[in-house]
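Novice: Mind looking at a prediction? Sequence and model below.
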Amino acid sequence: MPQPPFRILVVDDDPASRALLARILSSRGHAVEALADGKDALAALERGPADLVVSDIRMAEVGGYELAEAMREKVPETPIILVTAFGNIEGAVEAIRRGAFDYISKPYDVDAIAVVVDRALRQRALVLENRALRRQVRDKYRLENVVGRSEAMLEVYKTAARVAASSATVLILGESGTGKELVARAIHTASSRAAGPFVPVDCGAIAEGVLESELFGHARGAFTGAQAARRGLFEEASGGTLFLDEIGDIGPGLQARLLRALQEGEIRPVGTNEPVTVDVRVVAATNKDLALAVKDGKFREDLYYRLNVVTIRIPPLRDRREDILLLAEHFAAKHGRPEAAITPAARDLLVAYAWPGNVRELENVVARALALNPSGMIVPEDLPDAIRPAGAPPVPPPGTGERPTLAEVERRYAAQVLAEQGGNKTRAAEVLGIDRKTLYRILGEKDEGRA
């Protein structure tokens, strides 16, 4: 909890009572402003925020109840404690109903006042902290903060922005490490459910029997070890978004239960027949070809179409090379210092690499490079061997400022893939998605008819 001084307004039309309470709170290090009426308190709150208001109930113009109601509308994060000389249960209930944090009676008990005031200030600190954390999360996962400026990623942004405004189920497709969860969080943050929870679950990392209980909850005694009832993740995500990552890994039994939950908007915890209504938006993701899984009988067709209302395909990093340096600089700033930089030679290597681990691998490589080189300047020697393989063509030395042509970058990349395939040109051409003749042209060699 933050330390004093806190700004506290003491409001009472009795000068003696007002002075006593102000003296008690000032002695604890608080900055106290003493006021004679609720009208004056509202004017003071308009001049600047207060951390707490302690107000008498009965006053001439604006009493404590009216002040509490006005504060609940205008400054709901500021707690108010109501004070009266006529303490009774009815008065306490009415004070809480009007929005008061707590209710204390005259004559003052100094120790009791200290306890109630500390609790009220602690609540305000938590409210402000939670608000700041929510703002940070919203800022972090806004769509405009998903890094990438390639045409393929612009299509991802546009589709995500459109679908965020709806309640449609979304299926995100892409290889591991492409940032599927980041896009799912961005959709949630841009949606009307942003104030609700975002609950991610990795379906591929949890055994099916355990996953069923995790998703739907269970009753006490439903299975060995279930010593108490437990809410499932569907209920935890109520009012928000449930992100089902690697949805293609769930088995047929669980697929049927998931389909029912999506269709009916209700679940049945394990060990009970009582349905529980849930208000959840589902965003699913997979690196598998679900259409092929349906064809092979490994994934329910009805569930596939229920999930596949809107599809977002995130391209692998190798198919959007114009984003590599943008992402690398983003990660350098994230893991290093504002002045972190990447030399031209290191940039060439990053652009030429195939990135089988996609964006996740790139972030790890940049973080590793900065950890190895505390100067903040990433040079080729800071990169893993896989990115600068033996036999790869030389790169310009750091500081020369040389910029390779597109043809040179293409040649270097083709040479690297060729080195990775052990010099087998046929396999290298297949990996590159071109024919052998084109590969020889890129490398500047003649086709001798051999691998």
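Specialist: Yep, that arrived. Note that the coordinates shown come from a computational prediction; the quantities given were computed from them, not determined experimentally. Numbers count the residues shown, from 1 in each chain.
Novice: For the rest of this, base every contact and every neighbour count on C-alpha atoms.
Specialist: Noted.
Novice: hang on, residue 330 is in a helix, isn't it?
Specialist: Yes: looking at residue 330 with DSSP: H, G, I helix; E, B strand; the rest coil, it is inside a helix.
Novice: Count the neighbours of the closest residue to it other than its chain neighbours for me.
Specialist: Closest residue in space to residue 330, ignoring its immediate chain neighbours: residue 147 at 7.8 Å, by C-alpha to C-alpha, 6 or more residues apart in numbering. Using other C-alpha atoms under 10 Å as the criterion, residue 147 is surrounded by 15 other residues.
Novice: host element of residue 147?
Specialist: If you go by DSSP states H and E, residue 147 is not part of any helix or strand.
Novice: same deal with residue 68?
Specialist: In this structure, residue 68 is located in helix 64-74 according to DSSP H and E.
Novice: can you list contacts of the helix or strand just after that helix?
Specialist: Following helix 64-74 in sequence order, the next helix or strand is strand 80-84 (DSSP H and E). For strand 80-84, contacts defined as C-alpha atoms under 8 Å, 6 or more residues apart in numbering pick out 52-58, 64-65, 68, 95, 99-106.
Novice: Leaving out chain neighbours, which residue sits closest to residue 346?
Specialist: In space, and not counting its chain neighbours, residue 346 is closest to residue 380: 4.6 Å by C-alpha to C-alpha, 6+ apart.
Novice: Put this next to the first one:
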Amino acid sequence: MAGKILVVDDEKSMCDFMEIMLSKEGYEVETTVSGSEAIQRTSSSKYDLIIADLMMPEMSGLDLLKKIKKGRPNQDMIVMTAFASVDTAIEAMREGALDYITKPFKVDEIKLVIEKSVSRQKLTEENSRLKQQLKKDFSFSNFIGQSEGIINLKKLAAKVSVTDSTVLIRGESGTGKDLIAKAIHAASERASGPFVTINCAALPETLLESELFGYKKGAFTGAIKDKDGLCKMAHGGTFFLDEVGNTTPAIQVKLLRVLEDKIITPVGDTKPIEVDVRLIAATNADLEEDVKAGRFRSDLFYRLNVIPLYIPALRERPDDLPLLVNHFIKKYCERNKVDPKTLSPGALEVLNKYNWPGNVRELENCIERAVLFSRGDEIVVDDFPTKLVEGTPQTIVSNETPETPTLESIEKAYIYYIMNQTKGKKAKAAKLLGIDNSTLYRKLERYKIQEEEK
């Protein structure tokens, strides 16, 4: 059905004409010659659109509009008017009418106006439904866990979500820092605005700056047109800075300006731009230690650390593991369209004994693999990787590196490999890594990789 429409006109012939015409277009049409009856119908039925004549003896279309809007402020309404009453029609639009049609009208004209109106209403409803779905998908209840640490985390996060304060989320890789950030946004007054995210560790300094703040045409080679930065794109919403500890001092200065003055300056421009964003930052680094070592600005740290949230590692909340396992089994059985599966007691014991250095992300990957490899309706020990069963993580850089390595451990191993390949020549290593020299020096210091140039 294209939509449900109520036609209100004191001339029954006009009501009949509109009903015949719109029914042929696939609309469900109801008509009435009385404004008071129209109000009664709208109190018990929902209409995608109401079309009403402005000049009616019992109740004018303008009065009808005001009364309907009082009870249903989001109700779409189109008024029909003779040429002499166009001023009244304009007044009706000021009162909230969506559009007006001048009598006598062309059939194609009114069809187009109605089609646009109903389509707009459908889009509005769909948008509202999607926003409600997003709120549900990213609600705090979807962050699985009943341990004391997780309950306290969710309570505090729910409290800060209704404020506009800056939040710093701490926790190891794989604990779900991005999920908490999305839940805070979804529960905030900014939920209707954008949620923009960037991983500061994934980009070299020069690229990170242009991604964050945008650039002007001609700012550098390849800047053939202006580009908005992510800070501007997050205007009216939330900007999530993941791995904020990996930013350089130069980037940190600009982030401090965003926090303090709510302004950014695109690369190659001198004119500041005001932005209305809420910043949520996340890190798995020890920022206090980085501040002492001079790697992270103390003023930015204190501005970010207004409301600190800590997500416990999975090994710190073993009671939550069965809940997470059941959640992931159900999730991947449904996603892969396989019959529901259960976990054998022996398999659960293996999972409980493992240290989970990769945290919830590693557990999720493990369960997804087990669901796909399991042949029966029960997941058993043999469905898990040997390393997990033996409880020995895979060695990449050190014996403490997890079997499913973190992004940080992979980066450290790769930098170490490139430095060996280039015999410690930092300029050559930076070129091979695709980063600038300052970024390489910072990462070498961060990972404590000492290699003298030869």
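Specialist: Received the coordinates, thanks. What you are looking at is a predicted structure, and each value in this text was computed from that prediction instead of being measured.
Novice: For the two chains, what TM-score is obtained?
Specialist: The TM-score (TM-score structural alignment, normalised by the length of structure 1) is 0.80; 393 aligned residues with a C-alpha RMSD of 2.4 Å.
Novice: re the thing from before, which members of the contacts of strand 80-84 of structure 1 occur in strands, if any?
Specialist: The strands in this structure, assigned by DSSP state E, contain 52-56, 102-105 from the contacts of strand 80-84 of structure 1.
Novice: Select from these the one having the most neighbours.
Specialist: Top of these by neighbour number is residue 55, holding 32 neighbours under the definition other C-alpha under 10 Å.
Novice: Map residue 159 of structure 2 onto structure 1.
Specialist: By TM-score structural alignment, residue 159 of structure 2 lines up with residue 162 in structure 1.
Novice: Quick check: the aligned residue for residue 78 of structure 2 in structure 1?
Specialist: Taking TM-score structural alignment, residue 78 of structure 2 has residue 81 as its aligned residue in structure 1.
Novice: whoops, I mixed them up, residue 93 of structure 2
Specialist: Mapped onto structure 1 by TM-score structural alignment, residue 93 of structure 2 lines up with residue 96.
Novice: do you know how far its match is from residue 114 of structure 1?
Specialist: The span separating residue 96 of structure 1 from residue 114 of structure 1 equals 19 Å under the rule C-alpha to C-alpha, to the nearest Å.
Novice: Those two - which one has more neighbours?
Specialist: Neighbours around residue 96 of structure 1 and residue 114, counted as other C-alpha under 10 Å, are more numerous at residue 96. The numbers are 17 against 14.
Novice: Count the neighbours of the counterpart of residue 106 of structure 2 in structure 1 for me.
Specialist: Aligned by TM-score structural alignment, residue 106 of structure 2 pairs with residue 109 of structure 1. Here the count is done by other C-alpha under 10 Å, and residue 109 of structure 1 has 10 residues near it.
Novice: and the helix or strand containing the match of residue 159 of structure 2, how far from structure 2 on average?
Specialist: If you go by DSSP H and E, residue 162 of structure 1 is part of helix 151-164. Here the mean offset of helix 151-164 of structure 1 against structure 2 after fitting is 2.1 Å, by mean C-alpha distance after the TM-score superposition for structure 1.
Novice: Just list the residues touching residue 20 of structure 2, thanks.
Specialist: By C-alpha under 8 Å, 6+ apart, the contact set of residue 20 of structure 2 is empty.
Novice: Tell me which stretches of structure 1 form strands.
Specialist: Per DSSP E, structure 1 carries strands over the ranges 7-11, 31-35, 52-56, 80-84, 102-105, 170-173, 198-202, 241-245, 266-267, 276-277, 281-286, 310-313, 341-342, 377-378.
Novice: Aligned to residue 221 of structure 1, what sits in structure 2?
Specialist: Residue 221 of structure 1 is assigned residue 218 in structure 2 as its aligned equivalent, the criterion being TM-score structural alignment.
Novice: Quick check: the gap between the spatially most central residue of structure 2 and residue 229 of structure 2.
Specialist: When structure 2 is reduced to its mean C-alpha position, the closest residue under C-alpha atoms, centre = their mean turns out to be residue 195, at 4.1 Å. Distance of residue 195 of structure 2 to residue 229 of structure 2, given as C-alpha to C-alpha: 14 Å.
Novice: quick revisit: near the match of residue 78 of structure 2, how many other residues are there?
Specialist: Residue 81 of structure 1 has 25 nearby residues by other C-alpha under 10 Å.
Novice: Residue 115 of structure 2 now?
Specialist: Burial of residue 115 of structure 2 is recorded as 16 neighbouring residues (other C-alpha under 10 Å).
Novice: Also residue 307 of structure 2?
Specialist: Other residues within reach of residue 307 of structure 2, judged by other C-alpha under 10 Å, total 16.
Novice: what's the matching residue for it over in structure 1?
Specialist: Residue correspondence, TM-score structural alignment: residue 307 of structure 2 in this structure matches residue 310 in structure 1.
Novice: Residue 384 of structure 1: which of the strands of structure 1 is closest?
Specialist: For the strands of structure 1, the distance to residue 384 of structure 1 is smallest for strand 377-378, at 11.8 Å, taking C-alpha to C-alpha.
Novice: Buried residues in the lengthiest helix in structure 2, which are they?
Specialist: For structure 2, the helix reaching the highest residue count under DSSP state H is reported as helix 107-137. By 16 or more other C-alpha atoms under 10 Å, the buried positions in helix 107-137 of structure 2 come out as 110, 113-115, 117-118, 121, 135, 137.
Novice: Now do it: which elements does it pack against?
Specialist: Here helix 107-137 of structure 2 is seen to pack against helix 177-186 when contacts are counted using 3 or more C-alpha pairs under 8 Å, 6 or more residues apart in numbering; DSSP states H and E.
Novice: at 10 Å what do you get?
Specialist: Of the remaining helices and strands, those touching helix 107-137 of structure 2 by 3 or more C-alpha pairs under 10 Å, 6 or more residues apart in numbering; DSSP states H and E are strand 4-8, helix 12-24, strand 49-53, strand 77-82, strand 99-103, helix 177-186.
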